[in-house]
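*Asks:* Fold the stuff below for me.
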Amino acid sequence: MTTTTQKLSFEDYLAYSDGTDTRYELIDGALVPMSLGTGKHGAIIHFLTRQFEDTITQIEQPWVALPALVGIRSPRGRRWDTSRIPDVTVLPLAQWEAMENREAVIDFNEPPPLLVVEVISPSTQADDYRSKRSEYGLLEIPEYWIVDPLENKVAICLLDHEFYDLTEFHGDTLIQSPTLPVLKLTAAQILAGKL
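*Replies:* Modelled structure (predicted):
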């Protein structure tokens, strides 16, 4: 559901406030409120954020994993009036700290995140598989996870020339992540949101 009828520029979006705590993505200049999702949706986000943080510590990288706290300015067609908020974003800690006194949005002239995750819900299924896959590829995000509790699978998309090659994982198959190679999680554990 779109909240505004008048199109906003990206700059207007960054300054927008309706006096509520509602978070919005900007899609082609239109504000789209983000729902909270189900408890299972939240459990998966929380679980992955914790697992990513533990793995980042283990591999001693100066990175951070953040649950739905960072926006990414994204192209749609020939316009840049879109800002996505992935369910989990992994990025360098220095990049996160550089956002301390500004909107937490990665602009098109900044390095992309290292990895993003979207957890499917019925209302986002088409966007997560199609639109975001295309947009994130153009932004050159190296790794994009699509966690799909509706189809009981986890898809890992790896960038190859601005396009993602997709591999699906089911059940007790171990996830293979180039960004986090020591991560030992199965698709079933991720979909359950617990070990």
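
*Asks:* For the rest of this, base every contact and every neighbour count on C-alpha atoms.
*Replies:* Fine.

*Asks:* so what's residue 28 up against?
*Replies:* Contacts here follow C-alpha atoms under 8 Å, 6 or more residues apart in numbering; on that basis residue 28 touches 7, 76, 79-82.

*Asks:* Can you tell me which of those residues is closest to residue 43?
*Replies:* residue 82 (26.9 Å; C-alpha to C-alpha).

*Asks:* Please determine how far that closest one is located from residue 8.
*Replies:* Distance of residue 82 to residue 8, computed by C-alpha to C-alpha, to the nearest Å: 10 Å.

*Asks:* What of residue 104?
*Replies:* In terms of C-alpha to C-alpha, residue 104 sits 18 Å off from residue 8.

*Asks:* sec struct for residue 4, please.
*Replies:* coil (DSSP: H, G, I helix; E, B strand; the rest coil).

*Asks:* can you give me how far the strand or helix carrying residue 74 is from the chain middle?
*Replies:* Assigned by DSSP states H and E, residue 74 belongs to strand 71-76. Averaging C-alpha positions (C-alpha atoms, centre = their mean, to the nearest Å) puts strand 71-76 11 Å from its chain's average.

*Asks:* Let's compare: structure for the following, please.
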Amino acid sequence: MYATSTEPYGADPFTLAYLETTPDNGKRHEIIDGVLFVSPAPGRDHQRALLRLAQTLEIVRPDGPEVLPGPYEYRPTDERSLQPDLLVLSPDDANPAYTDNPLLVVEIISPSTRLIDLHLKRNVYLEAGLTSYWIFEPEALVLTVLELENEQYAERTFTGDEVFEATLPFPVQVVPAELTRSRLA
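*Replies:* Okay, the predicted model is just below:
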């Protein structure tokens, strides 16, 4: 992931208004506290995991919540714009442009996003009070589940063929090894 200066064209820090004027170049643009982060398009394992996870969630999704593969904008504050890889939106989330209160955010680690997803975004999501945050590492077949408890994230890790029995945002079983297979059994 590439971070640019906090000052576009030598002026003030980047704002959400800047994103509205940025042409779509196929890259992900995120702003956290005035800093613009631009990352390249993800690779095959990343996209395969995104598709499999979205399918897994969509199959068992109850009426109401919406499973939305990203990038789709999440604005936890007026100074922060993130584009998670996958979101589950609340049934009362009616804004068509972005969400400010998702039920679940998933980040799929790419080499260029590793540090941002594991550290910076984790802290941003915690500060925003995001109830459920999952991180999937395709190369290691590791799913890290972070759920808010007493204003901190309780962390659980699942690897390979281990089954994660999720209750948030709704009951679903996720097996990390199945997320990168080229075909489902």
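
*Asks:* TM between them?
*Replies:* Aligned and superposed, the two chains score 0.84 in TM-score terms (TM-score structural alignment, normalised by the length of the second structure); 178 aligned residues with a C-alpha RMSD of 2.2 Å.

*Asks:* List the contacts of whichever helix in the first structure runs longest.
*Replies:* The longest helix of the first structure (DSSP state H) is helix 39-58. Here helix 39-58 of the first structure makes contact (C-alpha under 8 Å, 6+ apart) with 36, 62-67, 87-88, 119-121, 180, 182-183, 190-194.

*Asks:* can you pull out the helices in the first structure?
*Replies:* 10-15, 39-58, 93-97, 125-126, 132-138, 187-192.

*Asks:* Could you export these as CSV, including distance to residue 148 of the first structure and mean neighbour count?
*Replies:* Shown next, in CSV, are the helices of the first structure (distance: least, C-alpha to C-alpha, whole Å; neighbours: other C-alpha atoms under 10 Å):
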stretch, distance to residue 148 of the first structure, mean neighbour count
helix 10-15, 29, 14
helix 39-58, 10, 18
helix 93-97, 27, 14
helix 125-126, 8, 14
helix 132-138, 14, 21
helix 187-192, 8, 21
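
*Asks:* hang on, isn't residue 75 of the first structure packed against residue 81?
*Replies:* Yes - look at residue 75 of the first structure against residue 81 with C-alpha atoms under 8 Å: they come within range, at 7.2 Å.

*Asks:* Map residue 169 of the first structure onto the second structure.
*Replies:* In the second structure, residue 169 of the first structure lines up with residue 158, judged by TM-score structural alignment.

*Asks:* Dump the helices of the first structure to a markdown table, plus distance to residue 175 of the first structure.
*Replies:* Shown next, in a markdown table, are those (distance: least, C-alpha to C-alpha, whole Å):
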| stretch | distance to residue 175 of the first structure |
| --- | --- |
| helix 10-15 | 36 |
| helix 39-58 | 12 |
| helix 93-97 | 24 |
| helix 125-126 | 21 |
| helix 132-138 | 19 |
| helix 187-192 | 6 |
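
*Asks:* For residue 25 of the first structure, find the nearest of these.
*Replies:* That would be helix 10-15 among those, by C-alpha to C-alpha, at 8.8 Å.

*Asks:* who does the closest one touch, helix- and strand-wise?
*Replies:* The criterion is 3 or more C-alpha pairs under 8 Å, 6 or more residues apart in numbering; DSSP states H and E, and the helices and strands that helix 10-15 of the first structure contacts are strand 79-84.

*Asks:* Which positions within the strand it packs on qualify as buried?
*Replies:* For strand 79-84 of the first structure, the neighbour count (16 or more other C-alpha atoms under 10 Å) marks 80-84 as buried.

*Asks:* Please enumerate residues in contact with stretch 155-171 of the first structure?
*Replies:* 133-134, 137-148, 152-154, 175-177, 186-188.

*Asks:* Buried only: go through the residues you listed for me.
*Replies:* Buried among those by 16+ other C-alpha under 10 Å: 133-134, 137-148, 153-154, 175-177, 186-188.

*Asks:* Of these, which belong to strands?
*Replies:* 143-148, 153-154 (DSSP state E).

*Asks:* Out of these, the closest to residue 127 of the first structure would be?
*Replies:* Taking those together and measuring to residue 127 of the first structure by C-alpha to C-alpha, the closest member is residue 146, at 10.9 Å.

*Asks:* how far away is residue 84 of the first structure from residue 62 of the first structure?
*Replies:* Taking C-alpha to C-alpha, one finds residue 84 of the first structure at 24 Å from residue 62 of the first structure.
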